[in-house]
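1. Coordinates for the following, if possible.
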Amino acid sequence: MMNVSLNKFRFCVSMMLLILFMGSAKAQFSKKDKKSRPNIIVFLVDDMGWMDTSVPFGDSVMPLNKRYHTPNMERLSKEGMKFTNAYAQPVCTPTRASMLSGMNAAHARITNWTSPANNNPTDNADEQFSAPEWNYNGMSPVAGIPHTQYATPFPQLLKDAGYFTVHVGKAHWGSAGTPGANPLSMGFITNIAGHAAGHPQSYLGEDNYGNKAGKASWQAVPDLGEYYGTGTFLTDALTKEAIKTLENPIKNKQPFYLNMAHYAVHDPIMADPRYYQKYIDAGLDQVEAKYASLVEGMDQSLGDVMDYLKSKQADKNTIIVFMSDNGGLSLAPPRGGQAHTQNLPLKAGKGSVNEGGIRVPMIVKWPGVTKPASVADQYVIIEDFFPSLLEMAKVSDDKKVQDIDGKSFVPILKNPDFKDDNRALIWHIPNKWIANEGPGINYQSAIRKGDWKLIYDMRDQSKQLYNLKTDIGEHIDLVDKHPEVVKTLSKTLSEQLRQWKATMPIDKKTNQPVQMPDESE
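-> Sure, this is the predicted structure:
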């Protein structure tokens, strides 16, 4: 009996030692795995157009490139890869929700901006159409919230894998009072200045960024009290706060994800005093000088972050992804000059499915992976960020609850000559974004496949066809010359919208939804 008890004791001790060893080995592996993972920064600019930079994203330096001064974007493009055909959605919330969820805006039914003030649709009234059924409360990490798309944000997956996750600046994923409005509910450990609003009440520290008694609106920027009355421009205050949040993870060698989401260059168009006078001296009108100063202030922020990483010797293990959330604003006012000329040679601007509203600047620097000063012409779209960033971080998406529409662009980062003309990109705006009409604005769908782009106008079911390789400005409508291409793209667009159960506006006369593109031959 004694021998049996002794053997049982030895067996238990051996098992305990084995469990302790395995746990220690697992911890060691986990620690080693975390160290091998890269830091990731997404530097997301609000309303920055494809031409709002001294970096040429076209095939040559164009007149508008000469207007702006963005030396740090130039520096990033020299160190990384420039994407000439990167796309967002036409307005902010659809882009931002697609980025965090990996879902196309039509699939998520987040097809217009969400209101910070109340949980109601933001559609403008229209004589012809009633608003479609859409998720006007945005994205939610919690199931069962009315008028939201339930989805797992990728920052949550990064956080669960050991990343220190930080959001700084504009959020605008969901309406006030819903879980999606709060970055802390979306997988971020730290949140600075992110809430339900889509633009700042003021960029000025003298205005407390809108936080003055009796004057504060939903757009007053939270969390920046130490800069009140200091004269610190909002872009600079956010940069200073972002850098502070990186101290601990860098010191502790913990991988971090920073969502650096500037409010700039969204209106109100206010002068960044550090740069305004130089643009006045260059001959710009006051509005465009203010706008250019916002652009350069954003670029300085990029440089400050890059300089900080280098000073901490963290730059070699940090991926930087630069992107804008939609094309540049081309409504005048609030922009200066003639309306819809601010993104030339691209047509129209923010809110439009024409290239000026959806094609945006994008640069990726991944040390050791992207070739310096490389250029990728393969088209990509904002929902691609979800699978791409997780692949970069070596983090699984097994725990996500949604179906992903995006495709990883990591193969492009490894090979700038990567080409896929069979993929179709889709935009679908069954909403009335603004009261006035403009090129490609309100009730529009579009599809790009290869060099071909089809636009469907829901008002009269008309179509336009362009070849973007030869006509980047979308001037020459080829719809009559290539009926077979029109038919094929109409079918592809319609089938995808049906698969996603995308909604259409309701015709007030018939009380029926507008026909799909392949039903209106």
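
2. only C-alpha atoms for contact and neighbour calcs from this point on.
-> Will do.

3. Now do the buried residues in the longest helix seen in the chain.
-> Looking across the chain with DSSP state H, the single longest helix is helix 2-36. The neighbour-count check on helix 2-36 (16 or more other Cα atoms under 10 Å) flags K34 as buried.

4. How about stretch 408-418?
-> 408-410, 412-413, 415-416.

5. ditto for stretch 393-408
-> 393-395, 397, 404-408.

6. could I get those residues as CSV with secondary structure and distance to G337?
-> CSV is the format used below for these (DSSP: H, G, I helix; E, B strand; the rest coil; distance: Cα to Cα, whole Å):
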residue, secondary structure, distance to G337
A393, helix, 44
K394, coil, 47
V395, coil, 47
D397, coil, 46
I404, coil, 41
D405, coil, 38
G406, coil, 37
K407, coil, 38
S408, coil, 39
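
7. coming back round to it: name the helices or strands packed onto the longest helix of the chain?
-> Contact here means 3 or more Cα pairs under 8 Å, 6 or more residues apart in numbering; DSSP states H and E; on that basis helix 2-36 packs against no helix or strand.

8. Now do the one helix or strand R75 maps to: everything it contacts.
-> Secondary structure assignment for R75, by DSSP states H and E: helix 71-79. The contact list for helix 71-79 (Cα atoms under 8 Å, 6 or more residues apart in numbering) reads 53-55, 299-300, 302-303, 363-365, 371-374.

9. Report the next helix or strand after it in sequence order.
-> strand 81-87.

10. what's in contact with that next one?
-> Residues outside strand 81-87 that contact it (Cα under 8 Å, 6+ apart): 57-58, 326, 358-365, 370-382, 413, 416.

11. and for comparison, fold this next one:
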Amino acid sequence: MSRFRGLFHRRGSLFVALCVATFWQFCDGIEARSEPAEKPNVVFILADDLGYNELGSFGQEKIKTPNLDRLASQGMRLTQHYSGNAVCAPSRCVLMTGKHPGHAVVRNNREAKPEGQWPLPAEEVTLAKKMNAIGYTTGGFGKWGLGGPSSTGDPMDQGFDRFFGYNCQYHAHSYYPSYLWSDRAKIALQNDPEIPGHASLAKDADPADPASYEPFKGTDYAPDRINAQTLEFVKANQDKPFFLYYPTVIPHVALHVPDEDLKPYHDLGWKDPPFTRSKGYGYTPHFTPRAAYAAMITRMDRYVGNVLDLLDELGLADNTIVIFSSDNGTTHLEQEVDYEFFDSVGELRGLKGSLYEGGVRVPTIVRWPGHIEPGSSSDRISGFEDWMPTLMEILNDEPASEDADGVSLAATLKGQEQSPRKPLYREFSGYGGQQSLRAGDWKAVRQGLTKKGIKTELYNIKEDIGEQNDVAAKHPKIVARMERAMKEEHSPSEVFPLKPIDN
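-> Okay, the predicted model is just below:
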């Protein structure tokens, strides 16, 4: 009997131990299933026509951008990042589709009546659609420019669950419009009449009198409305993963900004000659254009700060990837935006509309706490087409397809070594027709493609960041390789032909 009790005791202990072990394994399984790793939110903020050197963290000395400078101190600056193209719509197309300009559908700005630009086709796979497919709620707030209302390119048909702002780029030339779009409905603003984006001083107006510029001031500032809706989207979706695309219209001209933002720059005593639009060219006049431009950028910075502060307040900052960039370089309209006074592109050559560095190299910042080293920087060559594969790798462990134009930056963002990028190709059918190819330190540029004869320029960007010394004659073999690569990367477009290449 005692032997039986001993056997039962030993076997019972074993049984209890097995039960306990099984119980804890079961609990571990429950914990693993009930608390999966949360997918990070993504906030992509896109400035409009912001130059490479127009943030404090990228060298700006006159314009104050404290919130974006703070973002840079908390994340990584990408110092060789390229926008999708040299002007608005084709650049945004590259960002949204992950296709470089030689393959993208939209390759230039083109208005489509009655409102909007050349539309993305219905079957296009956009970043918003990709985010939707992996469980993200998506919202776009600001300027769209890739297809008018009810077209195939309408943002509500291209993967966005929520849209608020300007659909049409031309409509966005006014910061005091009569309406904005909320999803598929027009929302009236309190601007009666609407302040036009293009207008001139009255014939009898004195250009030296500040009162002459009063007609270009409105009541209901559209960027305020857009920022408010952006914050509402974050609040409404704080308990689930969201993708926030915030393509702000600032600092694209016209020079429209509330008076209260001008005073800090007026107090600096800048010599600030009025922009009068005397020749009928450009956007609406402004009495102090330098102060207005600086104030617009500082106001944009404040909008960014509102988003960052809300992420902190809601406890979302540590689980949110924040990306900031610009759709192209500073505008070439020097009477409205004094890019020399602000040193807007630093040492770079070219402005908006150009495939030289100043037209397409843009200030870019990425913050992801716990993954990206604060205050770091990377000079890896990258471009807008890289964001789709980067985010898909991070969020869904999804490798880019072999024929994808973009290359994931995930390793670089995490501070890991990454092999050199394949050549980065750009083409632009506007402003005379242009092509460029960046391969390592070398950059090939072609200008004036609408004319007979094609000349390829070659620059060593590491030694000549200002693209002042064309060394094509010294390196014919490199030029030949670059020309072959440009030919391979270009696919003909009936809508946006690159003459004379497509003839």
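
12. related to what we said a few turns ago, so which bit of structure 2 is the helix holding R75 of structure 1 matched to?
-> Aligned using TM-score structural alignment, helix 71-79 of structure 1 spans residues 66-74 in structure 2.

13. how big is the offset of that stretch relative to structure 1?
-> Superposed on structure 1, stretch 66-74 of structure 2 shows a mean distance to its aligned partners of 0.7 Å (mean Cα distance after the TM-score superposition for structure 1).

14. Closest one of the buried residues of stretch 393-408 of structure 1 to S202 of structure 1?
-> The closest of the buried residues of stretch 393-408 of structure 1 to S202 of structure 1 turns out to be G406 (Cα to Cα; 34.8 Å).

15. Can you tell me, leaving aside adjacent residues, what's nearest to the closest one?
-> Nearest non-adjacent residue to G406 of structure 1, counting by Cα to Cα, 6 or more residues apart in numbering: D384, 4.0 Å away.

16. I'd like the next helix or strand past the longest helix of structure 1.
-> Using DSSP H and E, the helix or strand that follows helix 2-36 of structure 1 towards the C-terminus is strand 39-45.

17. The spatially most central residue of structure 2 - nearest residue in space that isn't next to it in sequence?
-> Nearest to the mean C-alpha position of structure 2, counting by Cα atoms, centre = their mean, stands L46 at 3.3 Å. Distance criterion Cα to Cα, 6+ apart; nearest residue to L46 of structure 2, sequence neighbours excluded, is P247 at 4.4 Å.

18. That neighbour maps to what in structure 1?
-> In structure 1, P247 of structure 2 lines up with A261, judged by TM-score structural alignment.

19. Kindly report the same for G350 of structure 2.
-> Mapped onto structure 1 by TM-score structural alignment, G350 of structure 2 lines up with A348.

20. Its match contacts G357, correct?
-> Yes. Counting by Cα atoms under 8 Å, A348 of structure 1 does reach G357; the two are 6.3 Å apart.

21. sorry, back to before: buried residues in the match of helix 71-79 of structure 1, which are they?
-> 66-69, 71-74.

22. Please apply the same query to stretch 351-361 of structure 1.
-> For stretch 351-361 of structure 1, burial by neighbour count (16+ other Cα under 10 Å) applies to 351-361.

23. same deal with stretch 265-275 of structure 1?
-> Buried residues in stretch 265-275 of structure 1 (16+ other Cα under 10 Å): 265-273, 275.

24. and which of the buried residues of stretch 351-361 of structure 1 is nearest to A237 of structure 1?
-> Each of the buried residues of stretch 351-361 of structure 1 was scored against A237 of structure 1 by Cα to Cα, and P361 proved nearest at 23.7 Å.

25. In a helix, that closest one, correct?
-> No. Judged by DSSP: H, G, I helix; E, B strand; the rest coil, P361 of structure 1 forms no part of a helix; its state is strand.

26. Could you find the counterpart of it in structure 2?
-> Residue correspondence to structure 2 (TM-score structural alignment): P361 of structure 1 is matched to P363.

27. do you know how far the nearest residue to that match once chain neighbours are set aside is from P500 of structure 2?
-> Spatial nearest neighbour of P363 of structure 2, chain neighbours left out: Y52 (4.9 Å); criterion: Cα to Cα, 6+ apart. Per Cα to Cα, to the nearest Å, Y52 of structure 2 is found 31 Å from P500 of structure 2.

28. same deal with E260 of structure 2?
-> 50 Å.
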